[in-house]
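Colleague: Okay, here's the prediction I keep looking at, along with the sequence it came from:
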Amino acid sequence: MIKIDQKRQKIIKLMLGGQVLPSSKIHQEIKTAGEDISPVTVKRILSEMAKIGLLEKSGAGRSTGYNISVKGRISAEVDAKEYCSTEPDKRLGLKQYNFKLLENIPKDIFSPEELKVLHEATAEYQKRTEDLSPAIEKKELERLIIELSWKSSKIEGNTYTLLDTEKLILENKEAPGHDRKEALMILNHKEAFNYVRQQAGTFKTLTRKNLEELHAILVKGLSVELGLRKRPVGVLGSIYRPLDNVQQILEAVEALSRAVAKMADPHAKALMAILGLSYIQPFEDGNKRTSRLLANAILLAYGRAPLSYRSVDENEYREAVLVFYELNSLMPFKKIFISQCEFAAKNYAVK
């Protein structure tokens, strides 16, 4: 992924609404925003952006227009908190599933600088996991499972504390005053992580079968229908409406599998899986939980550190995912993902 300067980022931001704009309109908007720039310069920049794939050019002569491409969308620098502070119906995002997104996403979604950080994290993780005694390996596994189960559940609104979660997983003691389903959600995470750890090799290829098996473990006992959903779902606080046709959902899952397969780096595969599955929402419930465990399955399959999300702010996580839903920008969530990869490499020794 190339680094995009602020001038081009401003143009990308103008285009996120999805409309085709002539260079004159783009120039006018830039001038209105207070930047002194000539029409000729704007035309040159737009032409360059189209050439490197950030924009799509249509028409000719005075009818020439520009629209944002998938590459442009995923590269958009967006302040997720600021974007989400606007009421949903006043936001400029996409309301429907973008059929171009998964089919056209580039294989390199990390910059060289980001890859360097991830490779250094992997080296640290591999060093930490060398020559572990069985006792330490068991303790490390328990700690990761507890912290992952707690935070992943908390992101979904579970009210168990970390200490409650520890007691539940290690002693099978439920916290008083909590809904039984909260305990089940946490225990399902434990079972799901053990499953993906044991079956990690099978997740080098994303299939409907391994996806549905993982989902079934995570929603066991929670009154969630298994298999691809057959009814529409909405997203709380978002204008985005996922696909509501089971055949299209299946095709989207297949498109996600292809997108994950073409990614050049294991971390890119995991990032694509977590955001892509959340975006498709193929199941009645439990999609984001499944996406987090799926990403860990991929990371483990390629010898990378699994993530607990322990240090993640839940609101920042939700906002970053929502930006991907509505604008298709990877940037806010990618920052969270890289940070969690670094955190995992420094804090866990589970392989």
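Modeller: Sure, I can see it.
Colleague: from here on, contacts and neighbour counts on C-alpha atoms
Modeller: Will do.
Colleague: which non-adjacent residue is nearest Gly212?
Modeller: Rather than Gly, residue 212 is Glu. Nearest non-adjacent residue to Glu212, counting by CA to CA, 6 or more residues apart in numbering: Gly227, 6.0 Å away.
Colleague: Now do the same for the one you found: helix, strand or coil?
Modeller: Secondary structure, DSSP: H, G, I helix; E, B strand; the rest coil: Gly227 is coil.
Colleague: Then Phe283?
Modeller: Relying on three-state DSSP, one would call Phe283 coil.
Colleague: Likewise for the one 10 residues further on?
Modeller: Classification of Leu293 using three-state DSSP returns helix.
Colleague: That one against Tyr195, yeah?
Modeller: No. With contact defined as CA atoms under 8 Å, Leu293 does not reach Tyr195; the gap is 9.7 Å.
Colleague: let's bring in a second model and compare:
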Amino acid sequence: MTEHESIRRAVLDYLSARGEWLSLSEILVAQGSDLAPRTLRRWLKAWVEQGVLVSRGGQRNRQYRVISDGAREVGGSSSAVALPVPAEPLSERARAALRRLDVPIFQRPASTYRDEWVEAYVPNQSFYLSESQRETLSSSGSRFAGVMPAGTFARRIYNRLLVDLSYNSSRLEGNTYSLAETERLLLEGVAADDKLDAEQAMILNHRDAIQFLVEGINRLEISVSNIQSLHYLLADGLVAPGMAGELRDEGVRIGGSRYLPLERRHQLLPRLERLVEKARAIRDPYEQSFFLLVHLAYLQPFVDVNKRTARLAANLPLVRHNLVPLSFHDVEPGDYHAAILVAYEFNDVSPLAELYVWTYLCSCRDYDVAAEAVGFDPLRVKYRKLRRQIIAEIVAELLTGPDMEARIQARCLTVPEQDREHFLRHLHEDLRVLAPHRIAGMGLSQRQLDAWLARSRDHQP
């Protein structure tokens, strides 16, 4: 662990141990002179956004408090250890590979789809990700692999995944929605006033595709039809009628590139089937994910929205194996598109592989901070619907103090006596840590939650 990561962990441990409202200056005094105020302010803001901290007060008197005991045990019952994120996403070697694109486009050789590149890849013998990269990913990304049902981890962090992947995947396509605006659109249904309708549609389409992926993971295989379904959900309303989910039968061009994809459906379908066949045979879920990311984009089977489809498809193996999903955190669009073009024109995936590993470590870090320590709790699952109904009633009716407790006691009479203590403990904990990303599916708005939180603070002893 780097010194930077050690200090970051120490701050979070300190906040968890204190468990009370603390100002930025109080935290700085406790941590000593090694921590810059600007750095701490950035960390605190990120932890609030991720649901680890709650804040109160104005800009000058803002205070912070931990809202999840899981912050002290980052990663829960997973056997993985989140590794430090390198400062730079690309090595000098990868940067040198990207500099091949500095040659003016008219001086670069034209290229088209190369069957021999795909055929040269032998599943479980050929690897785009090096052994070291696969070990790094495996060391950081496992969450309940082989223990819990497929999709357990993705469902637990669903709202965070929904916002992060929708935002980052759309951002890579030039969408100008901010992270906060994306969250408001997805969780509250509030669109930004100054944005294009197409940008809103792009984000909402991501929501539908992610929901399809996570909720259907137990039946979803890597198949042509499922890739078409992902494309349909991502492209609906953004491409010509009848083209969403359908293989194209016309040419497409790649901006800024000499790569010319194949043009006809009768050429694309057998190659997509071959690509799927190879992907299904890959045993390592990270290699499988990366293979899909590379080759779905390379084939360009659809009239548009190919890279978005590849990014969602790349998450299928990760979600299935309870690995941390890939949200493309912090990736610069210029780096991503250059790495893709190098793969297209030179069949060199090394820069994209480095970006994949780097952004995956970012995802592991951020999701571990956001997620609670997760262990399968059959009683919590059994009474989830009732617990969420009670929370929705309490928030909607602005119940606090004795009124809230009276409602809880009345509603929990339907819970068998032997389960009641457990139920009440979890209900009170859920109320204590209630935050915007925890109200999805309850029929509550951000405004209702804010009003209830304000009243709750007024009734604190």
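Modeller: Done, it's in. For clarity, every value in this text was computed on a predicted model and none was experimentally measured.
Colleague: Surely the residue nearest to Glu212 of the first structure and Asp285 touch.
Modeller: No. Contact criterion CA under 8 Å: Gly227 of the first structure and Asp285 do not qualify, at 10.5 Å.
Colleague: Between these two, which is the more surrounded one?
Modeller: Shown here are Gly227 of the first structure and Asp285; by other CA atoms under 10 Å, Asp285 has more neighbours (19 against 16).
Colleague: Could you identify the residue of the second structure that aligns with the more buried one?
Modeller: Matched to the second structure by TM-score structural alignment, Asp285 of the first structure sits across from Asp304.
Colleague: Over to Asp179 of the first structure?
Modeller: Structural alignment places Asp179 of the first structure opposite Leu196 in the second structure (criterion: TM-score structural alignment).
Colleague: Run a quick neighbour tally on that match.
Modeller: 13.
Colleague: Pretty sure Leu234 of the second structure sits in a helix.
Modeller: Yes. According to three-state DSSP, Leu234 of the second structure belongs to a helix.
Colleague: nearest spatial neighbour of it, skipping sequence neighbours?
Modeller: For Leu234 of the second structure, the closest residue by CA to CA, 6+ apart turns out to be Asn205, at 4.7 Å.
Colleague: Report the buried residues of the host helix or strand of that neighbour.
Modeller: Using DSSP states H and E, Asn205 of the second structure falls within helix 197-215. Buried residues in helix 197-215 of the second structure, counted by 16 or more other CA atoms under 10 Å: 199-210, 212-214.
Colleague: Stretch 160-177 of the second structure now?
Modeller: Within stretch 160-177 of the second structure, the residues that count as buried by 16+ other CA under 10 Å are 160-172, 175-177.
Colleague: likewise stretch 156-174 of the first structure?
Modeller: Buried, per 16+ other CA under 10 Å, within stretch 156-174 of the first structure: Asn158, Thr159, Tyr160, Leu162, Asp164, Thr165, Glu166, Leu168, Ile169, Glu174.
Colleague: Leu256 of the first structure: which of the residues you listed is nearest?
Modeller: Nearest to Leu256 of the first structure among those is Asn158, at 28.3 Å by CA to CA.
Colleague: Tell me which residue of the second structure matches up with that closest one.
Modeller: Aligning on TM-score structural alignment places Asn158 of the first structure opposite Asn175 in the second structure.
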